[in-house]
Every structure is written in structure tokens, then in C-alpha cells.
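**Q** Let me see the structure of the following:
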Amino acid sequence: MKTVMKLALATGLAALATATSLPALAQAPAPQRNPNELAARQLYSDVVGIRTARGHKQMGVMTGYLKEQLLKAGFAESDITITDYDSEGEPTQGLVVRYAAKGKPKAGPIVFLGHMDVVEALPEDWERPPFTLTEENGYFFGRGSLDNKYGVATLTHNFIRLKKEGWSPKRDLYLVFSGDEETGMISTRAQAKMVAETIKPALVLNGDAGGVAMTEDFKPVMYQVQAGEKTFATFELTVTNPGGHSSRPRADNAIYELAAALGKIQAYQFPVNASPLVRSYFGAMGKLTPGEMGQAMQAFAANPEAPEPRVKLLSDPGISTQMRTTCVATMLRGGHAENALPQSAIATVNCRIMPGEGGAAATQAALAKAIGNDNVKFKLMTNVVESPESTLTPEVRAAVMASLDARYPGLPIVPELSSGGTDGMHYRALGMNTVGIGNAAMRSADIFAHGLNERIRVEDFYKGLDHWYLVMKKLAG
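**A** The predicted structure follows:
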């Protein structure tokens, strides 16, 4: 999906660190890995090796591979469902796996989300083969090594691990993996509808968001939980004109009119949205952020109307995205010949809309009012999904704490609002409480999802293996 950063760790760390270089890690002898770690690494390597980017039609290979591994572990054919979809003209698949409770379930089902597709990676652009898991300099490199085959591999691995151990959950658990999250989200929408109508989960936990945020020297500072997502909406703004010969300029010009409108959008600032989630986020972040910025965060959390802390926070573009809707021009085209007056000019404006603000319609109305020119016509270009904020329930918080205590005891848990988009939005939109509690641990300099040389630190891969194991046992044991 069009995403600023699904884990949203970069925003949280913006005030904590500025380094971006990849340090040379000391080449200590590689520790000897136990059978559980080796099995997880093999599964991870195998799924990274399947090129599930659009255009390669490999999703059937992926679902077939995962099904084979689950059957070997003891899951029955009836536990595994592979669904077929047409995703904008290309076939794709979804995967649903049920880990059934023994006897009568003691509580409602839990659904664990992930997506099996990845953004395309061209081998000629990468330093290493993108669809081969490469271990080098203390990192695992490969397309999807983070987004989201790390989540898919570790969720699947822990289902297999628990099944082989003979563990019986006290409530039904489901893996629900989509096949086109990075593009049309056709499988995501269909699966969310199916989950709402047939599984009716008590909890939906997203493995494609959340995680441990680290400083540039790899010190863990907080665990971020995705509790909401901004709404993604793209508009085309068009101005038309009869045009004419360029030797006879006229008072009205489509390009000038559009330029003036974009200037109004640039100058316009959406109001600050101090929702309970936003205030709790800044209250927690303020305690972790040094200096004046940290003080401003805490002051804003205590009193969002106080002008000084508000101005301080809004001065930082990375931080202010957590406080308000944003709209920005991203593409521009106009005119048809160098010696002719433009008959049309078109701009693309992308918006990330805060929950609870009326969605795309209200945002369009605000932009149109700011522009103040009826000649500028709006067209909504995206299939907008507006989703509310979710709640980090006490039972999920306790499960996350059980995992963190095994890795980083006492690490604070901070619910946050993601600027990007994940499968979770579709589940929230259908009324299911959905939070992102992924197992990644990263510093901002290592976030290369959708980019070149995507990676995750080897040490953090292995440290995160028990995350879902502990969460599942805590919630269903």
C-alpha cells in the first residue's frame, strides 16, 4: 500500500536521532543456532525467495509452499483455505489458517494479519539479489525481509512450532494473509468482509505494523502499537480554458489559475486534531524525547490549546504529521504545445487524513474553500477507506508486555497513529478492533521498506522470534 512507513518507527524517532549511515558491525563469531532458530530462518529464506511482486504471478507458489509447511506440522486440510481473487487484472491468492481450540472456546477468536506480496525490486538496481535472502555485515537483506515477509514467516513459524509442541489454544486462532496489499487490496477487502461475517473475531492483531523503535546505536527506547491509520486520498485538480495562440496571451490562463490554487493549498494548514490517541502519544513520547521538544510534547498532551508547545511541535514536519491532516501536490501536467495557450492544467494532490474528520469529502471541501475558485474542479482518484481509531485493550497490552519482558524488560508501550496504510484499515472500517503489534525492532536508518537493499538486523530477527509465540500463549493459553 502507499505508505510513509508501516512500522511508523521513523516518526517516533525523528526527535531522538539524526544519523543515517550504516555502521560497520563488529564481525564476532556467529552464534550457534538452535533447531527452532534454524527452522525459522529456513522458512524466512524460502518465502523471501518467492517473487510475489505484481506481474510475476507467484502468489500461488507462495500459498502452496506455506500450505505444505503447515500440513507437515500437523494442520489438517480443513484447517487451511486458499482463496482466489482477480486483483486489477492479475490473479492473486489469500491464505486463511485456523488453529482450532480444544473443546469449547473460552473466548472469541483472534485473527493475525499479514501480507504475502511485496513491492517489485529490480536486480540490476540492488547491490545483492533482491529475491535471495543474503546474510551480510550483521543484516539479512532481501525484498520483503521486513515488509512483510518477516511478519508472514514468523507468524507461520510460530503456528508450526506450537502445533509440533502439541499445544491446544483455549480460543480459535487464525492466520489471514492477503495477496495484494501493496497494490489493489482486493484480497484484503474480501478477506476483511469474510472475517467480519464468518469468524467474528474478538481481536485482530496486525503483524505489518508496530514494533520496537531503536536509537541509532541500537538502544531500544519504546514499543509502538499501531492504533490507527490516516486515510489515504488522492485528488486531481483541473482547470480548463479555451486557450489560443501564445502570441495573444489572455487574462485567464489555466496554468496560472492552477498555480494560484496550489499556492493556496501550500499555505493552508488543517486544524490540529488533539484526539485522545494523539495526546497519549505525545505524552509518552515527551518522556522519551530530550530537550525542548520533549517538554513541548508533554505540555501539548496536558493542554493542546496552549500556543507555545503547539507552535514548537508544528515546526517539525516529521512530528506535525501526527497532529493534523496533510495535503501536498505530488504531480503536475498542463498545456499541449509550446506556442499555444494551455487548454488544461492538472495537478495531483495527495492527502493523509486524520481519523474522525469527515474523510475525503470534508477534506475536499476544506481545500476548495481555501482555494476560493470554482473553476478548479476536483476529482477523487482513490477508493477511499476511512477507519476509526482502535483501542489497545488490557489483555493485548499484557500480551505485548510478556513478549517485551523477554527481550527488553520495562520498555514503554506507546500507541500511535500511522501516516501510511496497511490491511488493518479495512478491518477497522468494518468495526473490528485492530492493532498493529509486529515483532520488528529497528532504528530509523535501517527502514528501507519499498526501497533498495531492504534489510533487518540478524540479531533482531532472532530476538523477535518468540514474540508471536509468547503473545499467542498469553492470549489463548
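**Q** hey, let's count contacts and neighbours off CA atoms from now on
**A** Noted.
**Q** any idea which helix or strand carries L95?
**A** strand 90-99 (DSSP states H and E).
**Q** Can you give me the buried ones in that strand?
**A** For strand 90-99, the buried set under the neighbour-count rule, 16 or more other Cα atoms under 10 Å, comprises 91-99.
**Q** Also this sequence, please, to line up against the first:
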Amino acid sequence: MAFKVVTFCLLLFAIFCALFTVCLFRTLFTFRSPKPEPCGSNHKQIVADQNVLKRFSDAIKLRTISWEKGVYERDELAKFAALIKNSFPNIHSSKFITHEIVNNYSMLYTIKGSDSSLKPYLLLAHLDVVPVEVNKWIFPPFEGTIKDGYIYGRGSIDVKFSVMSIMEALEYLLKNGFKPKRSFYISFGHDEEVLGADGARMVANKLKIKGVGELEYLLDEGSPVLKNIILGVNTLVAMVSTTEKGYATVRITVKGEPGHSSFPPFNLAVNKLAKIIAKFTPNAHRNMFGYGIEMDLLESIAPYASFPYKFVYSNLWLFEHILAYIFTLKPLTNSFIRTSTTIVKVNAGIKENVVPSEAEAVINHRINPSQSVKEIFEYDKYLAKDENVTIQLLDGYFEPLSISPTKDTFGFEKISKSIKEIFGDIPVVPGILIGNTDSRWYRNLTNCIYRFLPVVLTEDDLKGVHGHNERLSVSNYENSINFYHHLILNSNEKHILQKKKIKSEL
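**A** Presented below is the predicted three-dimensional model:
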């Protein structure tokens, strides 16, 4: 008996040693720390001087709010278009650039290159912003206040800085004699915050009418350069989103008995609704870790991580279930691995002494790329299953976008190169965008759709997006301008860089 126990223990020890050896080998050799890439550039740094900052501040002052589909501040949007035209005279007087207003407010620029054999690319941003709660802000949200190295205001991050950065970069290039070989487009939608049906959708249709067959790549707003967000990684991490979530909103309506509040009936609509929506927690839908691109993300991060995180990220085959749990501990990482579920509206009652006969809740989902609208709606129906309850899938839903390629692709390579030229030799990794952008309207023009914000943001910075006290540092804004400057120059090249291929460990 003792011999069997010893043999069993030795067998377990041998298995442990074998597993440890395999994991250590993968950590040290397969996911070894990369040598710094030469990222030097002869490009002269564009400085965000007072004139540059004033133009950005003036853009923030415009209340280009989108309230709901088809309802937006039209006069303010027109003022924004006028501001852009007056601020960048070289762009609007260039012989090889045409400027069009699409559906009254969206903007489309065509920059004609000299080599028609090269496929064009598209840079996107949007002019509109979300509403604000004015009394919750330190500085007025539409004054463009510059204080202590920050520009405050709605749209400073989402996403007027991209609009102005792209234009500043192109204006600077034209002043210095830039003549493109590769054609490209710039488009600013006017209703992205209400799903872009009047703006980006119409611009995409315009491009088709113009005969644009296929784009080399598309770059829209997306994930930022992350700071102190990924465990075990002390360096900045540039996350370029190669997919984005789908979108669906459902309405749950509960019927109950009406009456006087002094002797309420037992079958209260509000009480029943409360029991149902209590099931719709942030973790209501299942954990999809391992089904999406988070594995690629972590393996891309592994060479830059410190121990023991590097050991874990290098061996996802062994630690997958542990990481699946760890990702659930923070709202941001939890949203990466599942369909998010948020109760956004609850409504019932007409007067304080009248028992409401009906109560309703509206629930918004951002759908994980590994799932579908149908799958999510069927599970919602299961959660809400009860008598006198109806559940409705509201208009405006759409499926998650497909994952864009990153290996040996022109767009991802040029975006990565430009990132490293601005932010240094930091990891550039694929990611998932947990929100939604205008880019989905252009799916028929390219399968190389990337989403990236060329600014360094922390978790606290991200709270200002659609929240209070949204702000962007002056240094971030300057980096953003220079990123687009480099990207336009790098995209003027004909081919991707040929890199030495690394043999597989197998």
C-alpha cells in the first residue's frame, strides 16, 4: 500500500515537473522579450502651439449634440463645418483635394494620389457628441477650457480631437509640399452617437456611387494606448481593435392590477418587473473567454509582461479558466469577455396615489463577437419568462463585426509603425472595441477595419467618455496630430515592410 502511495506521488511530481518545464520553455523561448524595433523618424515634430489649441477649443465650444435618431443640433453642426473650412485653408484650396457635404452635415474629403494602382484608405471620425449634465462638471462642458495642461469639454476625447488632429496633420503636410502617391479619403459623420444612419451610412453610399471598389484599410476611433490597465504590464500598450461588438436593445413590459395606493393589489406590475430585471446583471450572459481574440491579445502582451504574469500569459492552454475568472473582476475587462447587459431605462406610474397597471424596462446589450443577436434575445426571453410579461427586440440592432486581419496586412502594419514612431517601442496588440462606431457602415468596402485612439488613457480618463469632466491633455493632443501626420506619410508607401519570419515552436 505504501509503495502504491509513493509511486502515485512520484507520478504526480513527474507530471508537475513536465508541465512546469513545458510552461517555462514557452515563457522563456516562445514568448521571449522582443528586441526593440528601430522606430526612428526624420519627421519634424508638430507642436501644439496656441493657435492649434485655440482651434481645438473652438471646436469643443460647438454644442453638436445628438439627442436621438434624426434629432441633432443642426445649426451647431453647420457651424462646425464652417470652422473646419476657415481653419484649414490649404486643405480647402488644394487642387488635388475635393470637399463634399453629404446629407447636409457629414463631410467627405477625397485626396487624389498620383498612383492609381494603389488602393486608397479611409480615415474616420465624427462631429457629434452626447448630452451632458452641466451641473456635474468642474468646467462648463462647452467652453473648451484649457487649464493645467488639459483641454476640458464634451468631445475632447470622444472624438473631436480626432477630427481636428487629422485636419491639423494634413494642413501641415500641405504647407510643407506634400503630394500623395496613394489616394485616401477623410470622412466625418454627424450622427455617430445615435448609430450613424444619417451620416456614415450616407457617406458609404456616396463612396459606392463614386465607384470606390475596395479600400486598402479603414481607421476609425477605437481603443486607446492603455496605461496601468493590463496586469503585469508596466509599459504602455497600444490596443488596436480589430472587431467591435454588436448592438441590441430590448424592452420588457409587465402588466399588473391598477388601484389606489392606500390598498394596493397583490399583483403589482412594478414588483414583478423588479424581480425580472434583477436577473439582468452585468454577468447575465455567459463568459466567452477563449472564444474571441482575447487569447491573441494576451499572447501578444506576454513578451512584455513581468513574472509571474508572463508565465501565465504564455501558457493560456493551462491557465485559461483562471484568467476567465480574473477578467470578471473589473467592469472594463468583464466587458471584453461577454455580452454586456445594462438596464438603461425604467418607467412606471402616473401619480403618487395611483398604482400603475404597467411597468417597463429597457435593456441595452453590446454583443460579444462570438455570439449573435438571436442568441442574446432568446436568452433574454428565458430570463424574463413569466405571465403577463412581453419582451420586444427594438429596431436598430446589428450583429458584431467580423475580425480584421493583423498578419502581413498593409493597414495594421502602417498603423503599428506610426504608433511606435510616436509612443516608442511599445506593444501593439489586437483588441475588441466594447462600444460601437461608424466603421460598420463601410464593411462592404474593406475587411481591414481598425479602431484606435492615438492617446494615452487611464481607467480614470475613460470615465470621462460619456461621463462628467471629459478632458484631454495637451501632450495627448499633440501626439495625436503627429500620429496622423506619420500615418499619412507611412501609408504613402507602396508595400508593407518585409519582416523575418520566425519558425513555429512545433
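**Q** Structural similarity score between the chains, please.
**A** TM-score of the superposed chains, computed with TM-score structural alignment, normalised by the length of structure 1, equals 0.79; 433 aligned residues with a Cα RMSD of 3.3 Å.
**Q** from the buried residues of strand 90-99 of structure 1, which is closest to P409 of structure 1?
**A** Within the buried residues of strand 90-99 of structure 1, proximity to P409 of structure 1 (Cα to Cα) peaks at Y99, which comes in at 29.5 Å.
**Q** Aligned against structure 2, show me the partner of the closest one.
**A** Y99 of structure 1 maps onto I111 of structure 2 when the alignment is built from TM-score structural alignment.
**Q** May I have the residues that are in contact with that match?
**A** 96-98, 180, 183-185 (Cα atoms under 8 Å, 6 or more residues apart in numbering).
**Q** Swap in 10 Å and give it another go.
**A** Counting by Cα atoms under 10 Å, 6 or more residues apart in numbering, I111 of structure 2 touches 91, 94-99, 120, 179-186.
**Q** quick revisit: and the strand holding L95 of structure 1, how far from the chain's centre?
**A** Relative to the centre of its chain, strand 90-99 of structure 1 is centred 20 Å away, using Cα atoms, centre = their mean, to the nearest Å.
**Q** quick one: the next helix or strand after that strand aligns where in structure 2?
**A** As assigned by DSSP H and E, the chain's next helix or strand after strand 90-99 of structure 1 is strand 110-115. Strand 110-115 of structure 1 corresponds to residues 121-126 in structure 2, going by TM-score structural alignment.
**Q** re the thing from before, and the contacts of I111 of structure 2, which of them are buried?
**A** Buried among those by 16+ other Cα under 10 Å: 91, 97, 99, 120, 179-186.
**Q** Can you pick out the ones from the residues you listed that are in strands?
**A** Cross-referencing those against strands under DSSP state E gives 97, 99, 184-186.
**Q** mind putting those in a markdown table, distance to S156 of structure 2 included?
**A** Shown next, in a markdown table, are these (distance: Cα to Cα, whole Å):
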| residue | distance to S156 of structure 2 |
| --- | --- |
| I97 | 27 |
| H99 | 24 |
| F184 | 25 |
| Y185 | 23 |
| I186 | 19 |
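**Q** Widest-spaced pair of the residues you listed?
**A** Across those (Cα to Cα), the longest gap, 12.5 Å, separates H99 and F184.
**Q** what residues are shared contacts of these two?
**A** 109-111.
**Q** now these in a markdown table, with distance to K227 of structure 2?
**A** Output for the shared contacts of H99 and F184 of structure 2, formatted as a markdown table (distance: Cα to Cα, whole Å):
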| residue | distance to K227 of structure 2 |
| --- | --- |
| Y109 | 33 |
| T110 | 35 |
| I111 | 35 |
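**Q** if we can go back for a sec, relative to Q50 of structure 2, which of the ones in strands among the buried ones among the contacts of I111 of structure 2 is nearest.
**A** Of these, the one sitting nearest to Q50 of structure 2 (Cα to Cα) turns out to be I186, at 25.1 Å.
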